[in-house]
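Novice: Have a look at this fold, sequence not included:
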């Protein structure tokens, strides 16, 4: 039996790599639904290749264009947020890959969980902003949430017990990004072009900037707190520049179990799709002798304050992570457009967090309101 797959964000980095995995295993998977935002040319090519039943385009104008192009092929085209939600609820989908960037993924993911789909999660914002609500809903519906991010996939694979009390801590590894070993004075005038040059991973623009500030690792810490139901004090971050060990789990007896592999997102994507089974692939295998040395360092939170801001937001919980995430998203966009400097990102995020009146146990609407508030506050502080 083919496993029926839906992909939210099929034109992005994770989405295209997911389709690469499916393309190489077309005897195992059937694509039911695809979604994109602006790149309808690529989405059209994907639709014609994989023949999904439905396609959703967040940009409503572009949805109209694509609808005309796909009409002869009997592929339905939905639009807007409601279109993404309808896609997520499609009755034939068994596993939904959520790889859209931003808060846009939250409501469709919740809709998928409500309708009984397992989730292969590659959208950080879903758990960063609403982790408590999402994980409680998944538990209530007996839904599996399988992480796609390499670090969370590594932890998922390294947890060998159902007894949470046997786990001492989770250790998330970070490459250190393109500015590892730089001092604060070296980064004052760096450009977004320099920040995009990640040494190990091929990622989208936004996540590449987050990696350069270490905010990406901070968001992963918040995700891990909810995904694996651990306290924030039981999560550590270590810089591991080789990106061979993708993360580790330390147990109360002193044992540490780690997952290793080359830096290729298709490996955790494939595992999320085939879980609990593993299948062969033609991806280059890790040669541990060739690697030679594995090294580890403490993260420099003075040079990269975004990591510390994320830990603090996670400790406070409530709407603080949503505000952190939203303000960061706005500021990264400005940085990518040459409108602000590198350190404006953490400096303005900190100001916004201090101005925010936290809601301790927010509803989804309150989370979305805090997201909107933070975006407006960022623009107000920048006077842009």
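Specialist: Nice, thanks for sending it over. Since the structure is predicted, the reported quantities are computational estimates derived from the model, not experimental observations.
Novice: alpha carbons only for contacts and neighbour counts from here, please
Specialist: OK.
Novice: All the helices of the stretch 101-250 of the chain, in order from the start?
Specialist: Here the stretch 101-250 of the chain has its helices, by DSSP state H, counting those that start in this stretch, at 106-114, 124-140, 150-158, 184-187, 192-195, 205-213, 215-227.
Novice: Dump these into TSV; add distance to residue 351 and mean neighbour count as well.
Specialist: What follows is the helices of the stretch 101-250 of the chain, written out as TSV (distance: least, C-alpha to C-alpha, whole Å; neighbours: other C-alpha atoms under 10 Å):
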stretch	distance to residue 351	mean neighbour count
helix 106-114	26	22
helix 124-140	19	21
helix 150-158	29	22
helix 184-187	19	12
helix 192-195	22	16
helix 205-213	17	23
helix 215-227	16	24
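Novice: Export those helices as CSV, with columns for distance to residue 327.
Specialist: Shown next, in CSV, are the helices of the stretch 101-250 of the chain (distance: least, C-alpha to C-alpha, whole Å):
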stretch, distance to residue 327
helix 106-114, 17
helix 124-140, 12
helix 150-158, 24
helix 184-187, 21
helix 192-195, 17
helix 205-213, 12
helix 215-227, 12
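Novice: ok, and here's another one to check against it:
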């Protein structure tokens, strides 16, 4: 029987690659709902009709008419006038993705970007469906709200690093883990000093050397904020303390992460950089899909290099550890401030170094607030902290 899939963020990098995997395995999956922001109505319409999706969710209500027109135009080309094409039902608004999640599904793949993925993540866990999670931000800011809502085995990571760790831990005991080693490509500016990052442009930051990702994640990889978020994510997913989670720079992105055990053994998951592999695992978990991605070429000479992280030039991981160890709403503050700063950088209102500097300043303000240490982690407190951090970041950006 085919697995029913609800796909959130369908027009983004994760979403389009997920549909590639699904198209290659029509006997394994059917798409029952798509959700997207609405910025690419033609692509969303094509996806909906290609996969005969009954429900399409659009976050921006102003984009609904464009999506409808795109659907009509594409349907006409496919023979709609002869009754051969079925148009999907459209829902719109900030809660549209949550409605898509509540369509009966076996797997929800959350490929949204940013904190907006939190409510759909919680809604997906409530349905009992397997949650293939690429939207790391929802886990990081939700923390125990998300892990506490997940049944055993319900939450499957799609980030390549955490998918690698999950694979390495299959059949292993957590108490036998000495440490997790999360790999980082180092981004486009690996090896540069802080002084050499002063004049970085958005175009340079968006040119990742090994991965093809969306613009926000690519810039987060350039600042290493993304790796900081992944350290918090690893802690929450696998229950390993921050003192036992290390980051190592691995430029070729062949080794996606490693697990070192107490007996000195290290388990490595290796494959060429291709998100279709962890996406396929997330959709089919615990099964594997034959031919999901190409494997390593073991007939050619190859070298794997690893380097320590330069905390002086790239302090984002250190800041993330601080937020994660403080817990409560600090990770939400870290993430929200960064989202504002990335937008400001892309718009030309903030320099590259100002992204992490501003995130650090907002986090300092939060951690020195006496109320932060006593505030319980609730959905309301997360949303309040998120809103406060965004406002504070905007003020600091204007001051710079």
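Specialist: Looks like it arrived, so ask away. Bear in mind that the values here come from a model prediction, so they are computed numbers and not experimental data.
Novice: so which of the helices of the stretch 101-250 of the first structure gets nearest residue 13 of the first structure?
Specialist: Residue 13 of the first structure lies closest, by C-alpha to C-alpha, to one member of these: helix 205-213, at 9.6 Å.
Novice: The closest one vs the second structure, average distance?
Specialist: Compared with the second structure after fitting, helix 205-213 of the first structure has a mean deviation of 0.6 Å; criterion: mean C-alpha distance after the TM-score superposition for the first structure.
Novice: how about that helix, aligned to which bit of the second structure?
Specialist: Mapped onto the second structure using TM-score structural alignment, helix 205-213 of the first structure spans residues 215-223.
Novice: what does stretch 303-321 of the first structure give?
Specialist: Aligning stretch 303-321 of the first structure against the second structure (TM-score structural alignment) gives residues 313-331.
Novice: which residues touch stretch 143-162 of the second structure?
Specialist: Stretch 143-162 of the second structure is contacted by residues 121-122, 125-126, 128-134, 136, 138-139, 163, 166, 182-183, 230, 234, 236-237, 256-257, 275, 278-279, 281-282, 285, 328, 377-379 when judged by C-alpha atoms under 8 Å, 6 or more residues apart in numbering.
Novice: how about the helices of the stretch 101-250 of the first structure, which one is nearest residue 8 of the first structure?
Specialist: Taking C-alpha to C-alpha, helix 106-114 is the member of the helices of the stretch 101-250 of the first structure nearest to residue 8 of the first structure, at 8.6 Å.
Novice: Output the contacting helices and strands for the closest one.
Specialist: helix 80-89, strand 118-121, helix 124-140 (3 or more C-alpha pairs under 8 Å, 6 or more residues apart in numbering; DSSP states H and E).
Novice: Hmm, residue 76 of the first structure is touching residue 51, no?
Specialist: No. The criterion here is C-alpha atoms under 8 Å, and residue 76 of the first structure misses it with residue 51 at 10.7 Å.
Novice: Give the residue from the two that has the larger number of neighbours.
Specialist: With neighbours defined as other C-alpha atoms under 10 Å, residue 76 of the first structure and residue 51 compare such that residue 51 has more, 18 against 15.
Novice: can you tell me how far the more buried one sits from residue 44 of the first structure?
Specialist: Noted for residue 51 of the first structure: a distance of 10 Å to residue 44 of the first structure, by C-alpha to C-alpha, to the nearest Å.
Novice: Just the buried positions in stretch 253-271 of the second structure, please.
Specialist: Residues of stretch 253-271 of the second structure classed as buried: 253-261, 266-269, 271 (neighbour count, 16 or more other C-alpha atoms under 10 Å).
Novice: Need the contact partners of the match of helix 205-213 of the first structure.
Specialist: Residues from elsewhere that reach stretch 215-223 of the second structure, judged by C-alpha under 8 Å, 6+ apart: 113, 186-189, 202, 205-208, 226-227, 314, 316, 342, 355-356.
Novice: ok, back up a step: between residue 76 and residue 51 of the first structure, which contacts overlap?
Specialist: Counting by C-alpha under 8 Å, 6+ apart, no residue touches both residue 76 of the first structure and residue 51.
Novice: Which residue is most remote from the mean position of the first structure?
Specialist: When distances are taken from the C-alpha mean of the first structure, residue 72 lies farthest, 34.8 Å away, according to C-alpha atoms, centre = their mean.
Novice: Grab the most central residue of the second structure for me.
Specialist: The residue lying closest to the centre of the second structure (C-alpha atoms, centre = their mean) is residue 135, at 3.4 Å.
Novice: Can you find the partner of that one in the first structure?
Specialist: That one, residue 135 of the second structure, aligns with residue 123 by TM-score structural alignment.
Novice: what's the answer for residue 144 of the second structure, then?
Specialist: Per TM-score structural alignment, the equivalent position to residue 144 of the second structure in the first structure is residue 132.
Novice: cool, residue 256 of the second structure as well?
Specialist: Matched by TM-score structural alignment, residue 256 of the second structure corresponds to residue 246 in the first structure.
Novice: just residue 350 of the second structure next, same as before
Specialist: By TM-score structural alignment, residue 350 of the second structure lines up with residue 340 in the first structure.
Novice: residues near the closest residue to its match other than its chain neighbours, how many?
Specialist: Nearest non-adjacent residue to residue 340 of the first structure, counting by C-alpha to C-alpha, 6 or more residues apart in numbering: residue 334, 6.0 Å away. Residue 334 of the first structure has 19 neighbours, counted by other C-alpha under 10 Å.
Novice: same check, this time on residue 303 of the second structure
Specialist: Using other C-alpha under 10 Å, residue 303 of the second structure is surrounded by 6 other residues.
Novice: just residue 185 of the second structure next, same as before
Specialist: 26.
Novice: Might you report the residue contacts of the aligned residue in the first structure for it?
Specialist: Using TM-score structural alignment, the partner of residue 185 of the second structure in the first structure is residue 175. Residues counted as contacts of residue 175 of the first structure (C-alpha under 8 Å, 6+ apart) are 200, 239, 240, 241, 242, 243.
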